[in-house]
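S.K.: Predicted model and sequence below, questions to follow.
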Amino acid sequence: MRNLINHRPTQPSSNHFKNAAGLDTPLTNSFAVQNLTGVDSFATSFRGGNGNHPIFNILLNFLIELLKQLLEQINQQQPQEYRSADGSGNNLQNPDWGKQNTSLSRLAPKDSSREPGGSTEVNLPSAREVSNAVAAQTESTANRKGLSDIFWMWGQFLDHDMSLVHANTGVGMGIPVPAGDPYFDPQGTGTATIPVTRSNSVVDANGIAQQTNSITAYLDGSNVYGSDQATADALRSFAGGKLKTSEGNLLPKDANGAFIAGDERSNENPALTSMHTIWMREHNRIADELAANHPTWSDEKLYQEARRTVVAEIQAITYNEFLPNLLGEDALATYQGYDPIQNAAINNEFAAAAFRFGHTMLSPTLLRLDENGNELAEGNVALRDAFGKPSLVTESGIEPFLRGGMSQTAQAFDPMVIDDVRNFLFGQPGAGGLDLVAINLQRGRDHGLAGYNDVRESLGLSRIESFDDPIWQGDFGQKLAQVYDSPDEVDLWVGGLAEKYTGDSLAGETLTTILTQQFEALRDGDRFWYENQFSGQQLQDLNKLTLAEVIQRNTTIQNVQDHAFLASNLHLQAQTTGQAATAAAEPMMATARGAAPATTAVEPVTTPDPEQIRLLQDALAKGLLG
């Protein structure tokens, strides 16, 4: 791919010019623009008539460089406008739109009767009962597009750029556990509950409590840079425009050894930490190139220009690679440019239901692979044992997790969720274990999300009248009927996942509609959208950029597949090779050991770390997980 920093488009747009870095800059100083863009043509014409005179060429080159530096300094006196750290000022008429600590919006009116204790909620099945009936997964599955674990890893990384609703109100809404639940009430007491705390909210102008988004709504790299100025400053080295690092070119660490990034959830699992790390590295890589090309640029200028490019790359990969795999090609309407009346705020149906689809695609094992696709000597990591353990990244680096993520196929897109997060989230039941499915359903009720059918109606879709309707995939209509009296009662998260896929989307029509509307709003309502910031060859290069390229240039992985979101099955190829070699050597090995009987390896039992469990449950209570 052509270098996004050094290449200068030959045909700048009418309202932008290319500065000496090849970066788009608004026309803020006509003198600087006219002279800077004419320097090269002036030099070329002179060289054409005097190219055989070496002293002249030396003097000319010196004067040209001096002129460029002077013009660059003039240009910096009228600096380009950059995004604020907290998202404010993006929309000039409504500067608080998309800002940190503003309320989530809604696609359907809030249904307070579905909140805990509400008139509808008291007659709904327990969220754990729904989880047991509909979401229990007894065997491994595979998504129909062959997407890799990197797909859900990117989804989680992306989610942490858009929304975070803290839940530190101290108001509990424990989920009742059915008597005799084999995991959470094996003694049949009928009194067990799964602890959950209600989300933070503020009362709007209509007297309705609305949940608050603690980070910026925009796709602005806030997971890399933070959603407030204090966090942004704490992550900077203030030298060469670069971000802080720790030993091994990893993310910086706090006093307890946890990694620090723009989003406070970066230690949730080592795959997520690895994704954060490559974008810290990508920022520093770009800053280094800019500094080499522009030695007069200040730290601030280098930081902001590197940040601007990183945000553009994240947006481009999301819309040109991730979303086509999720929703299908051309699912979004064609971009028509910035729309100042479009609010890019995250809606509650998206945050508390639709974009939690990734939980169904989680694999029970995070593979740690070497360059040949073989499992590391330290072994792979069961997902249930991976939460809140930054030491796993310190131990083996990010490359093994990224190789494993690109190799393994993610689970199917349906309501079923693996036991690692449905029964063993953060530990054994009774010793820290929680149920992410039940928490998702309870969180939707906490936020007053309208029921499945009411949301469909608000989206302009038809209501579903029966659990025998052909909209349901497989036998999920019958499973829903075991716990809900009618489709009107169904919670949005589980109802959306139970639908058959539509078109080339992974999702059914309800979730596809919610996801499409949200991502169009995020694009159209962003004044700093990358297609408004870059043009010419730079824009073409951004539109061709893949996540695989970013991984390639920021890790030691030698052979990165072309499409990181499509599973390569490298580990299966390595297993096949290893099995063939073992089979060839088996007769000789049997003779040497006297044909000893085969033994079956027993998976070691992991003893939960009480402190880890406490920290993770505290994080869950704050809304930092799930």
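M.R.: Looks like it arrived, so ask away. Numbers count the residues shown, from 1 in each chain.

S.K.: Only C-alpha atoms from now on, for both contacts and neighbour counts.
M.R.: Noted.

S.K.: buried sites along stretch 568-580?
M.R.: Using 16 or more other CA atoms under 10 Å as the test for burial, stretch 568-580 gives 568-571, 574.

S.K.: Apologies, that question was intended for stretch 178-193.
M.R.: 178, 181, 184-185, 192-193.

S.K.: got another, please set it beside the one above:
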Amino acid sequence: DVRFNKILGLEPGGFSHLHHLRSLLLNDNHLKALQSGVFRGLRRLKYLHVNEIHHIEPEVFSHMPRLERLYLHNNRLKNIPSGSFAGMPRLRKLRLDSNALICDCSLLWMVRMLAAHDEMSVAATCYEPESVTGTSLAAMTEKDFKCRESILPDNGGDHPEFETEPEDVTVNFGEDAMFTCVATGEPAPEIVWLRDSAEIPVETTRYEILNNGTLMVHDADETDIGVFESQVAKLDQRLMRFDCVANGKPKPHISWFFNGERILLSDRMSIHHNGSIVIEYVEETDAGSYTFKPSFDTYPKNLTVPIGENAEFLCSARGVPKPVLSWYRDTLPLLPGDNVEISDDHRRLTILDVSDDDDAIYHCRAENTEGYVEKSGILKIVPPRIVLKPEDTDAYKETTVQMPCEVEAEPPAAIEWRKDGARITVENRFRITIIGSLIINNVSITDTGRYECTVFNDYGRDTASVFLTVKDRKLPGDAYVNIALTQATRDIDQAISRTVDSIFNNKSTKVDLNDLYRITRFPNAPAREVARAAEIYERTLDKIKDYTNAGMTITSVEPFNYQHILSNQHLEVIAQLSGCVAHRESLDCSDMCFHSRYRTIDGSCNNFAHPTWGSSLSGFRRILFPIYENGFSQPVGWNKDRKYNGYKLPASRLVSNTVITTTDISEDVKITHMAMQWGQWLDHDLDHALPSVSSETWDGVDCKKTCAYAAPCFPIEVPENDTRITNRRCIDFIRTSAVCGSGVTSVLFGAMQPREQINQLTSFIDASQVYGFEKAVAEDLRDLTNDNGLLRVGATFPGRKPLLPTTGLNGMDCRRNLDESTRSCFVAGDIRANEQIGLVAFHTIWMREHNRVALKLKSINPFWDGDKVYQEARKVLGAEIQFITYTQWLPIILGPEGKQLLGEYKEYNPNINPSVSNVFATAALRFGHSMINPILHRYDENFETIPEGHLQLRYAFFSPWRLVDEGGVDPLIRGMFTTPAKLKTPTQNLNSELTEKLFYSTHAVALDLAAINIQRSRDHGIPPYNKFRQFCNMSEVKNFDDLAGEISEKSVRDKLKELYGSVDNIDVWVGGILEDQVEGGKVGPLFRCLLLEQFARLRDGDRFWYENPSVFEAEQLRQIKETSLARILCDNGDNIDTIGENVFLLPEVQDGMVSCDDLPSIDFRYWADCENCEEETVRAKRRARRDLADAEQEQDLARLATLENTQQDLSLTVQMLKKRIEYLEENCKMDTADTFKFQ
């Protein structure tokens, strides 16, 4: 599929190596012709689509015995060469419609072919001659063609016809121009060429008429510009043709005159659709003057020219008789002189050294005996103009001043500011905005003076000046700092305390599922400190604003700015006391012994130049500038009456009910439910927006008990007549926390920055959901009772492997009620581990995988300490997840074209920021919600349903006890790799278990996942769908019908129009999830674009990417590439022995299921280390061996490969035995008589 490209031509034989190609789509390119041999070798090709074609050569489609469908519609074909479709026995569908086919005798062969192949479906409509215009070629017979009939009783013969007519030609100066004209007839006709209605003199050396009638114009220059016409005649009888081409909207009507009288059409005289008149069987009485009014070939264009430059207008016209050209300025005739030149037979007007006086309308008039026509061009000389000038301004010390200087200019003008005559450089406190305003931060008394704004471009300049007076005074807000900070700290800490108490100290025996949901997402202590600092800072500023406004006696009409009421020193005090500057401290990446080998737990120091890129507890990355209602912090929709593009935004719940939720479920025919589960697993490795530290307003109102918008509460409005929710006006929703230095708190750092949310996790694919994102969590998960580098494990039941560890006595309680289970929650690297039972199974599998790898490494290297074993095993697990994601999962999601766009890994690029983008976390990666089935299937070792049955999704949330009491991890894993995922269709997006019954049990209002996704994108200030279409270079859409290319279902587009009113209002997650999936993929084009943008950064911007040569040795990397998710499930399940080789694909679309013993696995002998050798020496020796091997000849490598592998395996085995014996000798007390040494 190479559609929608800019292919200009195809070389013969270009596809000859693609012997198995079945379908070739070439439409929407710029192909003009197809040469014979272009499709040579495509013997298995079934389908071929092309367009933009003017000409095809004979036999271009020959030798394609399997071609069944050939689409040549919407081209510019007029003639089809005889025999073009020969040698195509299986051709069944041929489209030639929407071509200007000339159905004359040259197409008689095709009518005969169609009559002999009645099984062929053909779409072709005649355009000429007029007698058959609109007739289907398939309906015509030989009788409809009058070919080779005698037209002269005396002489006989055929009247002359054009077989190939000349076409417009554009050439460079000095090149040859060729006009092709081929005519047929009996006897052979004569071809005569004319230029601008006058016969070309053949005696000139620059014009040459070839034997076949082709006209060559040698060394073309501007004097050759014009209209060339060909006339054809028999030797004894002439056929005359005069061309007349006119353009316009609507298309103009053309009339011809003979000796001053309008010509009446007859059998001998006809006017073609292009305006040309043809006279057949010329008689003496036809001699005379044939005329038509002038028409323009080239006419003046509007010009904008700098003062002092030259302006040039061109004009050329045709007509019979040849028209005379003249020029006018406005209404007066224009003659050469002064700065006016008229040349090239009046076809060129040049205005020299233009000035303001030359700003006028210039007319070109073409006139002959039949009348005249005029065309005009406007010459504009427009200097730049300042439309918003600054005025004299007073300001106070340490505030910020903005002086406007808005300019209108075309082309854009440069802007320069000066103070007291000295040019101002943009640095430190001085900044010039994109519209030209000068901003001075932290003004001082020395900034008093005269400021001048100058704008200039090639057309001129303009200036404006202003006097700035800086005064010294105390700002009103400074007096309220202490009391406001004290009250803000008290409010925030009390709200946090109440929230923690209600979540973790709830003594009720029946826990609300909403509380469980909050528990799994509530920030731990370090994360709370980051969010708490920003909240205290913002709350303090709000209180100072309230105090200041209460004490003011006047009302300001200007936008509120905290720097107008607070000095920079007091802003700094608030920041220090709130803790808002603590997280911006520089990181220490100096321990190169560690940082060069291993990742930090929190992701810092991956990039030495930018150590916080991708680290935990840092802000998300923005692809597009966020959209907040007040410009920097309030989500869109905060003011319910505000209109966007003329319409109010629909409630998130209303959008979910109308276009997202479905009760109809279709099964995917290709992928398994495992593909969905891997998406959630991967998401929990990459991002977790830090929730608010409080579930109450700062005034103490529980967000569950209010429908008002009061930070941090942002409830989801329930529409009237909601089919489920009738007893509440809203669904509670809490905003995520902001990072210090964004939103309101950005005033501390010198410029107002939009609110940015915090990613708790590292952005890298580093198995942080296994190990945690901070040191305290990682240490808590480790088994430090031994030196084996293991992770802690929980209970082990008969016939099963260890489970995850559980929370202690003081940990959170996951019980729904005592009747269900008394078991505790599990503990893993991600706080959301218990959220869904399938996720618990995955956490268990990968905890076991770490311990399996660690034990393997320890057995090979018994002298390694626990830290090294832990770090090396952690490095292997991260590589396994990276490899599985990019080679096994992403190709299924992105499709073949997406995989090609992602490309292969080349090298680490330290200039790429790998941090997760806000839209990726909030919208794009949430595509997986459309793949979730309403039932989790569970199978035993015989692939029969377990006694407890399958599990409805509503019962899968916060029920980790089911992993213990209902069969362990195996039944869930088997269900994932044998059960189809939910198929996303235009009208089946999220199943109703997610929108109507999410956490429904014991919860007053069940949540709605789709509405949460929409509300979250508004909370985060994510720009709408159409903005990201522009970022992804998708087609421009102005109305809802323009979306048909991506959202094909008209009923869905109609619902979107009813909801949003404007295409510019569609939420990005809604637009992305409703798009049709790309071919071979599971996302639409927008989400594919956003996923590609992020996954390329995660790979290329990660110094520890598994393919980076500095991470693994070559032998180790080859072993990493042997892994698969199927192998890991086999190794770590309780008793999984049969599995699909690719667990993301249904068994029936691959070679069924295979034994686990047949799957390749990692050979950890390549991690064998030397206890007493310097590591660099070992590496040097290995590099030397590789260099030596690379120098060998290819035939030597092939001959020695088997022997070398055998020797290497034996050497590794012997080395391992040596180490084990040495280890035993050092640690065991043996009698001398019993001591033995390895010989």
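M.R.: Nice, thanks for sending it over. Bear in mind the structure is a predicted one, so any value in this text is a computation, not a measurement.

S.K.: Give me the TM-score for this pair.
M.R.: Comparison of the two superposed chains (TM-score structural alignment, normalised by the length of the first structure) gives a TM-score of 0.75, and 492 aligned residues with a CA RMSD of 2.2 Å.

S.K.: returning to that earlier point: tell me the one of the buried residues of stretch 178-193 of the first structure nearest Val33 of the first structure?
M.R.: Using CA to CA, Thr193 comes nearest to Val33 of the first structure of these, at 66.7 Å.

S.K.: quick one on the thing from earlier: nearest to Glu378 of the first structure, of the buried residues of stretch 178-193 of the first structure?
M.R.: The closest of these, once distances to Glu378 of the first structure are taken by CA to CA, is Phe184, at 31.7 Å.

S.K.: so the counterpart of the closest one in the second structure, which of the three states?
M.R.: Alignment note (TM-score structural alignment): Phe184 of the first structure maps to Ile725 of the second structure. What DSSP: H, G, I helix; E, B strand; the rest coil gives for Ile725 of the second structure is coil.

S.K.: show me what contacts Ile725 of the second structure?
M.R.: Ile725 of the second structure sits next to 718, 1005 when contact means CA atoms under 8 Å, 6 or more residues apart in numbering.

S.K.: rewinding a little: just the closest of the buried residues of stretch 178-193 of the first structure to Gly578 of the first structure, please.
M.R.: Of these, the one sitting nearest to Gly578 of the first structure (CA to CA) turns out to be Phe184, at 40.6 Å.

S.K.: any idea how far the closest one lies from Gly172 of the first structure?
M.R.: Phe184 of the first structure is 18 Å from Gly172 of the first structure, where distance means CA to CA, to the nearest Å.

S.K.: again, but for Lys253 of the first structure
M.R.: Distance from Lys253 of the first structure to Gly172 of the first structure, by CA to CA: 32 Å.

S.K.: do the same with Gln552 of the first structure
M.R.: 45 Å.

S.K.: Present the buried residues of stretch 568-580 of the first structure as CSV; the columns should include distance to Leu434 of the first structure.
M.R.: Shown next, in CSV, are those (distance: CA to CA, whole Å):
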residue, distance to Leu434 of the first structure
Ser568, 32
Asn569, 31
Leu570, 33
His571, 31
Ala574, 35
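
S.K.: Please flag which of these sit within helices.
M.R.: Taking DSSP state H, the ones among these that sit in helices are 570-571, 574.

S.K.: nearest to Val134 of the first structure, of the residues you listed?
M.R.: Nearest member of those to Val134 of the first structure, counting by CA to CA, is His571, at 31.2 Å.

S.K.: quick one: the helices in the stretch 451-600 of the first structure?
M.R.: Secondary structure of the stretch 451-600 of the first structure by DSSP state H, counting those that start in this stretch: the helices cover 452-458, 476-481, 492-498, 509-524, 530-533, 536-544, 547-553, 570-592.

S.K.: so where is the fourth one in the second structure?
M.R.: By that I understand helix 509-524 of the first structure. The aligned range for helix 509-524 of the first structure is 1085-1100, by TM-score structural alignment.

S.K.: Would you mind finding the match for Gln482 of the first structure in the second structure?
M.R.: The pairwise alignment with the second structure assigns Gln482 of the first structure to Glu1058, based on TM-score structural alignment.

S.K.: can you check Ala217 of the first structure too?
M.R.: So, by TM-score structural alignment, Ala217 of the first structure is matched to Ser763.

S.K.: can I assume its match sits in a helix?
M.R.: No - looking at Ser763 of the second structure with three-state DSSP, it is coil, so not inside a helix.

S.K.: Around it, how many other residues sit close by?
M.R.: Neighbourhood size, Ser763 of the second structure [other CA atoms under 10 Å]: 27.

S.K.: What are the neighbouring residues in contact with the nearest residue to Val1083 of the second structure once chain neighbours are set aside?
M.R.: Of all residues not flanking Val1083 of the second structure in the chain, Gln1077 sits nearest, at 4.7 Å (CA to CA, 6 or more residues apart in numbering). Gln1077 of the second structure is in contact with 1083-1085, counting by CA under 8 Å, 6+ apart.

S.K.: Need the nearest residue in space to the aligned residue in the second structure for Arg198 of the first structure, chain neighbours excluded.
M.R.: For Arg198 of the first structure, the aligned position in the second structure is Arg735, judged by TM-score structural alignment. Leaving aside its chain neighbours, Arg735 of the second structure sits nearest to Pro712 (5.3 Å; criterion: CA to CA, 6+ apart).

S.K.: how far away is the one you found from Leu1217 of the second structure?
M.R.: 63 Å.

S.K.: more crowded one of these two?
M.R.: The residue with more neighbours, out of Pro712 of the second structure and Leu1217, is Pro712; 21 against 14, by other CA under 10 Å.

S.K.: circling back to that earlier point, how about the buried residues of stretch 178-193 of the first structure, which pair is most distant?
M.R.: Across those, the longest distance by CA to CA is 10.7 Å; it joins Asp181 and Thr193.

S.K.: and the equivalent of Asn143 of the first structure over in the second structure, how many neighbours does it have?
M.R.: Using TM-score structural alignment to pair residues, one finds that Asn143 of the first structure aligns to Asp668 in the second structure. For Asp668 of the second structure, the neighbour count with other CA under 10 Å is 17.

S.K.: next one: Leu303 of the second structure
M.R.: Residues lying near Leu303 of the second structure (other CA under 10 Å) number 15.
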